[in-house]
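1. pasted the sequence and its predicted model underneath.
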Amino acid sequence: MAFKRFVQVGRLCVVNYGAEVGKLCVIVDIVDASRVIVDGPTTGFERKVMSLKALSLTKVVADVSRGIRQQKLAKALEEQKVIEKFNESTWGQKKLAAAKRASLNDFDRFKVMLLKKERSLAIKKAIKAM
C-alpha cells in the first residue's frame, strides 16, 4: 500500500498534543526529516517549528509557495477554501460534532439522553414487529 499523505508545503495538519491540541495548521516549510514550520493564521495558531510526531496530516493541500508570509497564507487559505474543505470531510465533521457535544450544558445532555432512549425503544418495537 502506497502512502497518500506526504509531508509537503501547503499540507493542512491537525495538532495531536500540546497546548494547541486539535488546532489546524498548514506546513509552511520543511526543516529536516522530522521537523516542519507550521502556521495557522485563520485558526489562531502561531508560526513555529513542530515535530512531525505532534502532527496528523490531512488530505487537504493548499497551493502555496515555500516560506509564504502569514498575511499571504491567510489570503490563500481563504481563496482556496481550505478550512471549508476540511470541515466537509469526515474528519472535519467528527471534529465539529465533538465540539458541539462539548458545548452542551447539563439540560441539553439530559434531552439527548431522552432522545436516545426514545430512538432505542422505537428500534426495539420495529424489530419485535418483524
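-> Great, that's in hand.

2. alpha carbons only for contacts and neighbour counts from here, please
-> Will do.

3. what sits against the closest residue to Gly10 other than its chain neighbours?
-> Counting by Cα to Cα, 6 or more residues apart in numbering, Gly10 lies nearest to Ala62, which is 4.6 Å off, once chain neighbours are set aside. Listed by Cα atoms under 8 Å, 6 or more residues apart in numbering, the contact set of Ala62 reads 10-12, 76-77, 80, 82.

4. quick one, which of these are buried?
-> Neighbour counting by 16 or more other Cα atoms under 10 Å classes 10-12, 76-77, 82 among these as buried.

5. strands - which of those land there?
-> Judged by DSSP state E, strands contain the following of the buried ones among the contacts of Ala62: 11-12.

6. any chance of the contacts of Ala62 in CSV, with distance to Lys95 too?
-> Listed next are the contacts of Ala62 as CSV, based on distance: Cα to Cα, whole Å:
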residue, distance to Lys95
Gly10, 21
Arg11, 18
Leu12, 15
Ala76, 23
Leu77, 19
Gln80, 21
Val82, 15
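
7. what about versus this one:
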Amino acid sequence: MVLQIGRVCIKLSGREAGNVCVITDIIDNKFLLVDGNIKRRRVNIKHIEPTEKLIQIKKGANTEDVIKEMIKNKIPVSYWKLKKENLLNNEIVELYKQYFGNDWEKVAKSLGSPGKKN
C-alpha cells in the first residue's frame, strides 16, 4: 500500500494502538505526521498499517479539516478527540448527524479514548 497524504491508517503500537489515523504529511523516509482519532504527532512508518481508504486533504491539513473529511468518509471520530480539540461545534455535529444519524454521540463515545480500554 502506498503511503501518501490522506491515506487512512491504523496505529499499531503505543497507547493509541488500534486507533484510526490519517497521514497529513510525509516528513522523511522513516517518519510521518498523522492526525485523526489520535493526538496529532510524528510516527515511525513501522508503527502504522495503511488501509485501502484515501481521503482528500491538503498537505499539512489542520485537525478540523482532517476530522471533517473523516466524518464525510464515514470514519467515526471519538468524542474524546472532538472535545479535547474543542471541535464540538455545530458544523461538525451536523456533519456527524448527516453521516451517522441522530445516534452520533453514542457512536463517538463508543470509540473511547486513547490508552483506555472500553
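-> Here it is on my side, so go on. Since this is a predicted model, take the numbers as computed values, not measurements.

8. could you measure from the residue nearest to Gly10 of the first structure over to Ala129 of the first structure?
-> 52 Å (Cα to Cα, to the nearest Å).

9. what's the answer for Gly10 of the first structure, then?
-> Counting by Cα to Cα, the gap from Gly10 of the first structure to Ala129 of the first structure is 54 Å.

10. re earlier: what do we get in the second structure for the residue nearest to Gly10 of the first structure?
-> Residue mapping for Ala62 of the first structure onto the second structure gives Ile55, with TM-score structural alignment as the criterion.

11. one more: Lys48 of the first structure?
-> Match for Lys48 of the first structure (TM-score structural alignment): Arg41.

12. with Val15 of the first structure instead?
-> Match for Val15 of the first structure (TM-score structural alignment): Lys11.

13. what about its match, how many neighbours?
-> 24 (other Cα atoms under 10 Å).

14. quick one, what contacts it?
-> Contacts of Lys11 of the second structure by Cα under 8 Å, 6+ apart are 17-21, 47-49.

15. now the alignment partner in the second structure of Val28 of the first structure: how far from Ala61 of the second structure?
-> Matched across to the second structure, Val28 of the first structure falls on Thr24, judged by TM-score structural alignment. Separation of Thr24 of the second structure from Ala61 of the second structure (Cα to Cα): 6 Å.

16. the more surrounded of those two?
-> Each of Thr24 of the second structure and Ala61 has its neighbours counted (other Cα under 10 Å); Thr24 has more, 27 against 16.

17. in the first structure, which spans are strands?
-> 11-15, 24-30, 35-40, 45-51, 55-61.

18. what's in contact with the last one?
-> Strand 55-61 of the first structure is touched from outside by 5-7, 10-16, 82, 85-86, with contacts defined as Cα under 8 Å, 6+ apart.

19. how close does it sit to the second structure?
-> Taken over the aligned residues, the distance from strand 55-61 of the first structure to the second structure averages 0.5 Å (mean Cα distance after the TM-score superposition for the first structure).

20. in stretch 23-36 of the second structure, what's buried?
-> 23-26, 31-36.

21. for the first structure, longest helix please?
-> When the first structure is parsed with DSSP state H, its longest helix is helix 106-129.

22. list the contacts of the most centrally placed residue in the second structure.
-> Residue closest to the mean C-alpha point of the second structure, counted by Cα atoms, centre = their mean, is Gly36 at 1.8 Å. When contacts are counted by Cα under 8 Å, 6+ apart, Gly36 of the second structure touches 20-22, 63, 66-67, 70, 77, 81.

23. select only the buried ones of the residues you listed in PyMOL?
-> Of the contacts of Gly36 of the second structure, the buried ones go into a single PyMOL selection, burial set by 16+ other Cα under 10 Å:
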select buried, resi 20+21+22+63+66+67+70+77+81
